[in-house]
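S.K.: Build me a model:
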Amino acid sequence: MTKVYLSAQLPNVATQTLEKAGLDVSSYDGDGLISHDELLKHVSDADFLITPLSTKVDQEVIDAAPKLKLIANFGAGFNNIDTAYAKQKGIPVTNTPAVSTNAVAEVTIGLMLALSHRMVEGDHKMRNEGFPGWAPLYFLGHEIAGKTLGIFGLGNIGSDVARKANALGMNVQYYKPNRLSDPEERSMKVTYKPLADLIKTSDYITINAPQTPDTVHKFDAQAFKAMKKTASIINVGRGPIIDEAALLDALKSGEIASAALDVYEKEPNVDDGFKSLKNVILTPHVGNATVEARDAMANIVADNVVLVNSGKDAKFVVNK
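M.R.: Sure, this is the predicted structure:
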């Protein structure tokens, strides 16, 4: 019988689809993330592997699974998988693009608003010391309307962030390696800026780009020195795009005003230095953690397994 191994618990819709297709489904049900050794053990007789982006699928894992026909990654990113080696072995790797766009864009805007109005800081204050009462100059934040948002990465998510930010009255500029056409920019109400200019002129910078060799530590000490002292940075892309040691120094020294991080350079670990700062919001990689997005992702990975098992091509192959 064809065996499918899920290296994490997924929404029920995935298991239902797979079992309806007559596949033998087993899933990791331990605490926390699956260990490398545990994964090696369970893929040895698997025909299909469905895995979250938090699990590393390296050469050793691929070699341990001689029957493997597909690696379906549960996430838009796929830097956790050795896609080149999988291709060498004739194993397609798929991801789940687009379906989490709205969820991640909403979180991006939500974190920006929370920073601007000091919502998390205010919640902490109320739960601990309380406040002395309403006063004209007490606990002031900033409105985002009329401010300049710089988006690093204008793919599906960055484009949706731009649309939402425009609706909130922001001036939106962006950087990506391949500039949009003039009609596209006018339609989206965005302005292209070289990265150095975007860093210098933005009141808020959101990172909505994938991790590539070119984007690792793109925001380093030099970038933070160039930002406005009143600027904030929000990372919902990938942790290593920010040099976190440099960011921590910039926040402590007042080089920039604040930061919100949903992803981390050494995820799931976060530098303890951030935890004591009032001008930082930390969330546990919840960008697409909605029922709607995760169900849609589950449908994609399960459908791809069913397609390949029936002799058809998978959708969203990233290592063609």
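S.K.: Could you use CA atoms for every contact and neighbour count after this?
M.R.: Noted.
S.K.: Tell me where the longest helix sits in the chain.
M.R.: Identified as the longest helix of the chain according to DSSP state H is helix 291-309.
S.K.: Can you point out the buried residues in that one?
M.R.: Using 16 or more other C-alpha atoms under 10 Å as the test for burial, helix 291-309 gives 293-306, 308-309.
S.K.: Over to stretch 117-131?
M.R.: Residues H117, R118, V120, E121, G122 are the ones in stretch 117-131 that count as buried (16+ other C-alpha under 10 Å).
S.K.: Now do the same contact list for V25.
M.R.: Counting by C-alpha atoms under 8 Å, 6 or more residues apart in numbering, V25 touches K3, V4, Y5, L6, T15, L18, E19.
S.K.: Mind doing that once more with 10 Å?
M.R.: By C-alpha atoms under 10 Å, 6 or more residues apart in numbering, the contact set of V25 is T2, K3, V4, Y5, L6, A14, T15, Q16, L18, E19, A46, F48.
S.K.: same check, this time on K56
M.R.: I34, S35, H36, L39, F78, N79, N80, I81, D82.
S.K.: Mind jotting down where the strands sit in the stretch 51-200 of the chain?
M.R.: For the stretch 51-200 of the chain, the strands defined by DSSP state E, counting those that start in this stretch occupy 70-74, 93-94, 148-152, 171-175, 190-192.
S.K.: Following up with a second sequence; could you model it the same way so I can compare the two?
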Amino acid sequence: MRGTVVSSAALPFDIAPILGAVEYRAPATGSFDRAALLAALGDADALICLLTVAVDEALLEAAPGLRVVANFAVGYDNVDVAAATRRGVAVANTPGALTEATADFTFALLLGAARRLAEGDRLVRSGAWTGWAPGQHLGADVFGAELGLIGFGRIGQAVARRARGFSMTVRYTNGSGAVAPADQAHGAVRVELDELLARSDVVSLHCPLTPATRHIIDAAALAAMKPGAVLVNTARGACVDEAALVAALDRGHLGAAGLDVFEHEPAVPAPLRACARVLLAPHAGSATTTARRRMAETCARAVRAALDGRAPETVVNPEIYQT
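M.R.: Presented below is the predicted three-dimensional model:
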């Protein structure tokens, strides 16, 4: 297999043994800016890209020989899949590579937000802590709480498995409207969104970003949640109306929130940063060495398969291989 592979960003893992005999272009550090990336793609056969890269008509036009886009993420809302399909370009992602890491991180945010860990950390660091007091930093119970999952794919199901250890009641809703085959194994029950919001002590998002899920948590959804409930988002920032979330927290309707993603990241609105009851993380759900290495290797295997004329195992538009 020969060809030219471009990575939009420097990867901290050696994928050369998987790629084989290709020319590999990547920035020495950081990421290519848009102009440099388009220039590098002029004669490229494959692109490995981060979710911050818009794979749109302009990029595809700049890379007429492109055969595959391997997105270094599970979600691929940054890729115009229809445009890629029209051009015969395979699009692949990294499902499974980061499932357990992201589920772990979801529970870290859930526990941290419910028990106000960031606030406690700031208090101790400030030197203003005066010692234990019965009413200090009271949070919400997690053990035995009711958990609502918006989205019940690999990550949602992994979160449900962890919830069993906390004796949580788990309900979920998904875009397809179908009952997930694994729901009984995880002790989860499918409900409609309005019931999930009304009954859950914790609502956690695990859905892809689509027109239907953009701002699925808006002012009306937040008002429908239990007073004192906790919201966790490790999916996509635009699934939550951030201004409405701040308003719900400021008026005391919600107890707390734990957010790993933001609508216009890395920009985070000042009111959200100033809100004491929000635990903020820098899109770190998959940030373990094991998960990120698996993501890099999954992308490399997808590139190699496509350049060999095979459909990558993680292809999201397999129709281009149908004859």
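S.K.: Now the longest helix of structure 1 on structure 2. Mean distance?
M.R.: Superposed on structure 2, helix 291-309 of structure 1 shows a mean distance to its aligned partners of 1.1 Å (mean C-alpha distance after the TM-score superposition for structure 1).
S.K.: in structure 2, which residue is closest to the centre?
M.R.: When C-alpha atoms, centre = their mean is applied to structure 2, the residue found nearest the centroid is A235 (3.7 Å).
S.K.: For that one, give me its contacts.
M.R.: Going by C-alpha under 10 Å, 6+ apart, A235 of structure 2 touches 74-75, 102, 106, 150-151, 155, 204-209, 259-262, 283, 285.
S.K.: go on, R171 of structure 2?
M.R.: 146-150, 152, 160, 183, 187-193, 195-197, 199-200, 203.
S.K.: Apply 7 Å and report the result again.
M.R.: Going by C-alpha atoms under 7 Å, 6 or more residues apart in numbering, R171 of structure 2 touches L147, G148, L149, A188, V189, R190, V191, L196.
S.K.: and the second one, what pairs with it in structure 1?
M.R.: The reference is to G148 of structure 2. Mapped onto structure 1 by TM-score structural alignment, G148 of structure 2 lines up with G150.
S.K.: Check the last one too.
M.R.: Structural alignment places L196 of structure 2 opposite L198 in structure 1 (criterion: TM-score structural alignment).
S.K.: What distance do you get for its match to D243 of structure 1?
M.R.: According to C-alpha to C-alpha, to the nearest Å, L198 of structure 1 and D243 of structure 1 sit 18 Å apart.
S.K.: go on, Q222 of structure 1?
M.R.: In terms of C-alpha to C-alpha, Q222 of structure 1 sits 10 Å off from D243 of structure 1.
S.K.: what about these two, which has more around it?
M.R.: More neighbours surround D243 than the other of Q222 of structure 1 and D243, with 19 against 10 (other C-alpha atoms under 10 Å).
S.K.: In contact with that one, which residues?
M.R.: Counted by C-alpha under 7 Å, 6+ apart, D243 of structure 1 has contacts H217, F219, D220.
S.K.: which of these are buried?
M.R.: So, by 16+ other C-alpha under 10 Å, the buried ones in those are H217, F219, D220.
S.K.: In strands, which of those fall?
M.R.: Taking DSSP state E, every one of those sits outside strands.
S.K.: JSON lines please, covering these and showing distance to H142 of structure 1.
M.R.: Formatted as JSON lines, these follow (distance: C-alpha to C-alpha, whole Å):
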{"residue": "H217", "distance to H142 of structure 1": "28"}
{"residue": "F219", "distance to H142 of structure 1": "24"}
{"residue": "D220", "distance to H142 of structure 1": "26"}
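S.K.: Nearest to K87 of structure 1 among these?
M.R.: H217 (27.8 Å; C-alpha to C-alpha).
S.K.: This completes my enquiry, with thanks.
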